[in-house]
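**Student:** fold the following.
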Amino acid sequence: MAPPNPELLCVSTRRGVFLNTILYGVLVVQTFNYFQTYKTTDKPLIRYLVIYLLVLETFNTGCVMEMMYDILVKPLVRTKPPSGPPKPPMLLSADAIVTVFISTPVQLFMARRICVLSESVIVPIIILVLSFVSLGGGTALSILVTIIPDFSRFNEFYPAVSTWLGASALADLLITGCLLFTLQRKRTGMRATDGIINKIMLLTIQTGLITTVFAIADLVLALSIRGKGFNFIPDFALSKLYTNTLLASLNARMDYGAILSNPDNLLFRSNVNTNKSQAASIPIHFGHHSGDNDTVNSSCCSGD
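**Tutor:** Below is the predicted model of the structure:
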C-alpha cells in the first residue's frame, strides 16, 4: 500500500477533530441538562453510566486534539526531517478502543430497552453478540495500530476495521428497526398516546440512524478510498454520536411528560376535557416483566 497523502490526511483529520469537539460541546450541555432534571430520580446505574461516558468522551476529545498537535505543530518545530514512512499520531491507537468502550454500553442499554418493550430476548441477544463482536474488532484494531505504527501497512488492519464498524452498524440498524416496530405495535388509538409514540418514533429515527450512517460511512471510506484519511471525518465523531444519542433519549422524557400532563395544548386540542391527572398516567403496555403498566415517558426512554 502506498503511503498516504500528508496534505489530504491533515485536512481530513482536522475536519474530524472539529466535528468531534463541536459534538463534545453538545454532549456537555446534554449532560448538564440530564443531571439538572434526573439527578435524584433516575437509578444510580444510569447516572453512573452517564458519568462514565462523559469521562471517556473527555479523554477521547483530548486524544484527538493531541493528534492535531502531532500533525500540525510538531512538523513545524522538528529540527530534522523524519526518516522512513510517515507514522500515525501516537494517540491514534486509542481511537478505536475508546469508541467501542463507549458504543458497547450504549448498545447494551438500548438492547435492554428493547427486551423490556418487546418482551422478547431474541433480538436483544443478537444485538448483544454484535456489540461484543464490535468491541473485539475495535480492541484488536487499537492493538494492531500500536504494534504496527505505519500508515503504509494499514491494509493489514482492514479485517479488524470491518469487524468493528460492520458489527456496530448492524447492531445500530437492528436497534432502530426493532424499536420502531415495537412502538408501532403499541399504538392504542388514543390521540394523546399515539401522538407521544409518534414523537418517540421520530426521535428514534433521528438519533438511531445517525450512528448507523456514520459507522457505514467510516467503513466505506476506510476500505474504498485508502491512504487519504477521509474516514477520519466520520470516525472521530462516532463516539460522540453514541453518547449524544443516549442522552437525547434520556432528556426527551421531559418533553413527553410535559405533553402528557398538559393535554389542553395545541397538539392535543381535541382532548380539552381530559383530566390532567389521567393524561399524565396514560397506560401503555410496554412489557415490563412485572406486568405493571408504565406511562410512555417513563417506560420508553428511562433505564429502569
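**Student:** switch to C-alpha atoms for all contacts and neighbour counts from now on
**Tutor:** Will do.
**Student:** where do the strands sit along this structure?
**Tutor:** 283-284, 294-295 (DSSP state E).
**Student:** dump those strands to a markdown table, plus distance to residue 140 and mean neighbour count.
**Tutor:** As requested, those are exported to a markdown table (distance: least, C-alpha to C-alpha, whole Å; neighbours: other C-alpha atoms under 10 Å):
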| stretch | distance to residue 140 | mean neighbour count |
| --- | --- | --- |
| strand 283-284 | 43 | 17 |
| strand 294-295 | 41 | 18 |
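**Student:** next, the structure of the following sequence, for comparison with the previous one:
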Amino acid sequence: MASPPSPQALLAPYYLGTCLNTFLYGILVIQTLFYFQNYKSDKIWLRFFVLYLFTVETLNTALCVAMIYEPLVKQFGTDLPTSLFPSLLPSQPFLEAAIFVPVQFFYAWRIWIIMRNYFAPVLICMASLSSLVGAVWTAIIVNQVKSYSNKAKVDHTALVWSCSAAVADIIITTSLIWSLRMKKTGIKRTDDVIDRILRTSIQTGGLTVAFTILDVALFVALPNSTLSFVFDFAIPKLYSNALISTFNVRSTGRPETVDLATQAPHESNNMLFLETNQQVATSATIVFTKPSPTEGQFDGPSDILGLSTAHPQEEPT
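**Tutor:** Here you go, the predicted model:
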C-alpha cells in the first residue's frame, strides 16, 4: 500500500494547477469575446458550440477554485488533506471529458474535410471515445476510493484516460501538419501563408500534446505525488483556447483587416477552413485560391466548412 504524499507534494500541485487553469481561463475570455464580436455571421451551431465550451470551461475553473479551498482553508490544521481526495476531485474528469471529446471530434471532422480520407479521423474518434470511457471510469473510482491510500486503484483507468487523449492529440497535430504541407503549390506567397498556418498548428497543437504527455509521464513516474495535476488542470483550457484561436484567425470576408496598433492592413486567414476550389484570402493585396485536383485555375472566396451564413464578398477583377 502506497504511503500518503507529503503536504508539499500534494497541495502545491493543486494550487499551481488551479493558478494555471485560471490564467488560461482569462485568455479564453478574451478569445471568446473577440469571436462573438467579429464572427456574427457564423452558423448558429458553431456559435452555440463556442458558447458551450466557454460555459463548461467557466464551470471547470469555478470547481477547481472550490476544490482547492477545501484542503487549503476548510480542512486547514487537520490531517484530512493528506489522507482524503478533495470531495470535488471526481468532477474534474467529467468536465475535462465534456471539453476534449467535442473538440477532438471537431478536429477529426475538419481533418476529414481537408484530407477526404477517413483513416486519421476514425483513429482520432476511437482514441477520443477511449479517453472518454477512461475519464468517466476514473471519476467513478475516485468517488468510491476517496483516499490516497487507495490511489493505486485509480491508476489504470487514469492511464487509459490520459494515454488515449495523448494519442488523439498526436494524431490531430501530425495530421494537420502533414495535410497542410501537402497543400503547398510552389507559389511563394501562397506557400508563405501555409507556412505561417503550419507554425500556428505546431504551436497550439504541440503545446497541448506536450501537456498531455507530461501529465502521463509524471503520473507514472511519481505515483505518490499529485504533480501531474499542474498540467492536467490546464489541459481543458488549452483545448478550448487552441480551437477558438483558429476560429479567430479566419478571413472574415472583408477586403482587409487592420492592425489597431499600427493602423496597417495585415494578413488574416486560416487555411484549415478552406478546401479545393476555395480561396486562401489574407488581405486586399494578397488573395490566392487553391487549385482543384482537375483544374489549375483559381476561384472565388468561400468558407470551407460552411461556418458562415453570410456570402463572402467577391474580389474585384
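**Student:** so which of the strands of the first structure is nearest residue 110 of the first structure?
**Tutor:** Residue 110 of the first structure lies closest, by C-alpha to C-alpha, to one member of the strands of the first structure: strand 294-295, at 17.5 Å.
**Student:** can you list contacts of the closest one?
**Tutor:** 280, 281, 282, 283, 284, 285, 286 (C-alpha atoms under 8 Å, 6 or more residues apart in numbering).
**Student:** that older thread, out of the strands of the first structure, the one nearest residue 239 of the first structure is which?
**Tutor:** The closest of the strands of the first structure to residue 239 of the first structure is strand 294-295. By C-alpha to C-alpha, the value is 30.5 Å.
**Student:** now that closest one, how far from the centre of its chain.
**Tutor:** 25 Å (C-alpha atoms, centre = their mean, to the nearest Å).
**Student:** what's next to stretch 225-235 of the second structure, contact-wise?
**Tutor:** 5, 9-11, 13-14, 16-18, 20-21, 24, 64, 208, 211-212, 214-219.
**Student:** which stretches in the stretch 51-200 of the first structure count as helices?
**Tutor:** Applying DSSP state H, counting those that start in this stretch to the stretch 51-200 of the first structure gives helices spanning 74-77, 93-118, 122-147, 158-185, 191-224.
**Student:** residues in the second structure matched by the third one, start to end?
**Tutor:** To tie it back to what came earlier, the one meant is helix 122-147 of the first structure. Per the alignment by TM-score structural alignment, helix 122-147 of the first structure matches residues 119-144 in the second structure.
**Student:** same question, the longest one
**Tutor:** Counterpart in the second structure of helix 191-224 of the first structure, with TM-score structural alignment as the criterion, is residues 188-221.
**Student:** which pair in the contacts of strand 294-295 of the first structure spans the largest distance?
**Tutor:** 280 and 286 (15.9 Å).
**Student:** between the two, which one's more packed in?
**Tutor:** residue 286 (25 against 19; other C-alpha atoms under 10 Å).
**Student:** and the gap between that one and residue 182 of the first structure?
**Tutor:** 9 Å (C-alpha to C-alpha, to the nearest Å).
**Student:** what does residue 81 of the first structure give?
**Tutor:** As judged by C-alpha to C-alpha, residue 81 of the first structure and residue 182 of the first structure stand 59 Å apart.
**Student:** residue 64 of the first structure too?
**Tutor:** For residue 64 of the first structure, the distance to residue 182 of the first structure - C-alpha to C-alpha - is 38 Å.
**Student:** isn't residue 99 of the second structure right up against residue 241?
**Tutor:** No. At 11.2 Å, residue 99 of the second structure does not count as touching residue 241 under the criterion of C-alpha atoms under 8 Å.
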